[in-house]
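Novice: With the sequence up front, the predicted model follows.
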Amino acid sequence: MSRIGRKEIIVPNNIEITINPPEILVKGERGKLSYSISELIEVQAKNKIIKLTTKNTTPKAQAIHGLSRSIINNMIQGVSKGFEKKLIIQGVGYRSQMEGRNLILNMGYSHPVIIKPPDSINIKVENNVNILISGINKEQVGQIAATIRSVRPPEPYKGKGIRYENEIVKRKVGKAGK
């Protein structure tokens, strides 16, 4: 049985949850999110506490048990606090800028790379090298951050590229280091 799935979810006072199987709707001060629950999972809500249980003990049900709990917990965190990721651009001549809602990256290619975020994601650029991605859906925030990073991932010799804020890039010694 999933250890994560067995944990109870405590709902803050400012969050409203509606459970209409097979869907759960979470409303908060930042917006609303919904998730379609598998028929293998049963959801009970009592006194601002949500508990998930499996209907049977198949491996698929046990796998979905922890996943569903994590997704519902992330939805509650997203509509109350939100999620954000910070990317840092390193390298001479590498820069980014906003044009409307689109992010334009100049990363040493012959053309600028344009990234169009979904409506629920906000992107801010500070000093042309710091990119802040925020939103209420953790999956979308992480996916947009990964898409931006994939334009020019950090390389191991000089460390140039786009990296997450606390990412550690293992540096290699070049041919002069022998």
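Specialist: The structure has been received and is ready for your questions. Residues are numbered from 1 along each chain as shown.
Novice: CA only for contacts and neighbour counts going forward, please
Specialist: OK.
Novice: any idea where the strands of the chain begin and end?
Specialist: 9-10, 16-20, 23-27, 32-36, 41-46, 49-54, 83-90, 95-99, 102-106, 113-115, 121-126, 130-135, 161-164 (DSSP state E).
Novice: I'd like the ones you listed laid out as CSV, including mean neighbour count.
Specialist: Output for the strands of the chain, formatted as CSV (neighbours: other C-alpha atoms under 10 Å):
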stretch, mean neighbour count
strand 9-10, 16
strand 16-20, 14
strand 23-27, 17
strand 32-36, 16
strand 41-46, 14
strand 49-54, 18
strand 83-90, 20
strand 95-99, 18
strand 102-106, 18
strand 113-115, 16
strand 121-126, 16
strand 130-135, 22
strand 161-164, 23
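Novice: before we go on, here's another structure to hold up against the first:
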Amino acid sequence: MRKRLTRFLSLALVLGLLWFGTAACASQPPSQFDQAQQESTQRGADAVTKESTKGGEFNVFFPQAEGEYERVFAQEKQGFAEIKLKQNGQDVAVMSINDVKNNPTAANKFKASTQAIDGFPVVQQGSTATALLVGDRYQVKVLSRSPSFTPQDREAWLGRFDLKGLENLSARN
């Protein structure tokens, strides 16, 4: 009886190991995180570099809100800062400054620019975003969040940033 029990347990152990080994080797569909990682790698985005500017340093370069507009600081991290622009309490745009040191290929799109604001190259990104590059280092972007916020509005707000101050920051860093 004891011999049969030992044989049974041994067989169960072998079958369990075989099943576990087969299940571990079976291909699993990629998770949403695997896909995001693959896409960011394909775009050439690297991890945030230590040399990128701290997001808090960008806050002074954002335009001041006036009249029916208000600014809401939304996000700040190494190499990036973002502000929501509200008009009469409703989100109309998002403004950001991004250190392209974290993704150097992001500056390539400005090489073919035919438009400039205060001497800095400007590009349209789709139908809702306008961006400019300061000192080959900082991408300043305004994204429309409302159909009423036009490309002309985006360009006007880009011109309100302290672009010369940001250029001086890029020269120091």
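Specialist: Nice, I can see it. Source: prediction; values computed, not measured.
Novice: Just the TM-score for the two chains, thanks.
Specialist: Remark: TM-score between the superposed chains equals 0.24 [TM-score structural alignment, normalised by the length of the second structure]; 67 aligned residues with a C-alpha RMSD of 5.0 Å.
Novice: follow-up on the earlier one: could you dump the strands of the first structure to a markdown table with distance to residue 143 of the first structure?
Specialist: Listed next are the strands of the first structure as a markdown table, based on distance: least, C-alpha to C-alpha, whole Å:
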| stretch | distance to residue 143 of the first structure |
| --- | --- |
| strand 9-10 | 25 |
| strand 16-20 | 26 |
| strand 23-27 | 21 |
| strand 32-36 | 17 |
| strand 41-46 | 26 |
| strand 49-54 | 27 |
| strand 83-90 | 10 |
| strand 95-99 | 18 |
| strand 102-106 | 15 |
| strand 113-115 | 12 |
| strand 121-126 | 11 |
| strand 130-135 | 10 |
| strand 161-164 | 13 |
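Novice: now the longest helix along the first structure against strand 23-27, angle please.
Specialist: Secondary structure of the first structure per DSSP state H: the longest helix is helix 59-80. Note on geometry: by axes from the mean of the first three to the mean of the last three C-alpha atoms, to 10 degrees, helix 59-80 of the first structure and strand 23-27 are set 20 degrees apart in direction.
Novice: got the contact list for residue 73 of the second structure?
Specialist: When the contact criterion is C-alpha atoms under 8 Å, 6 or more residues apart in numbering, the partners of residue 73 of the second structure are 82, 83, 84.
Novice: My guess is the last one contacts residue 90. True?
Specialist: The reference is to residue 84 of the second structure. No - using C-alpha atoms under 8 Å, residue 84 of the second structure is not in contact with residue 90; the gap is 9.8 Å.
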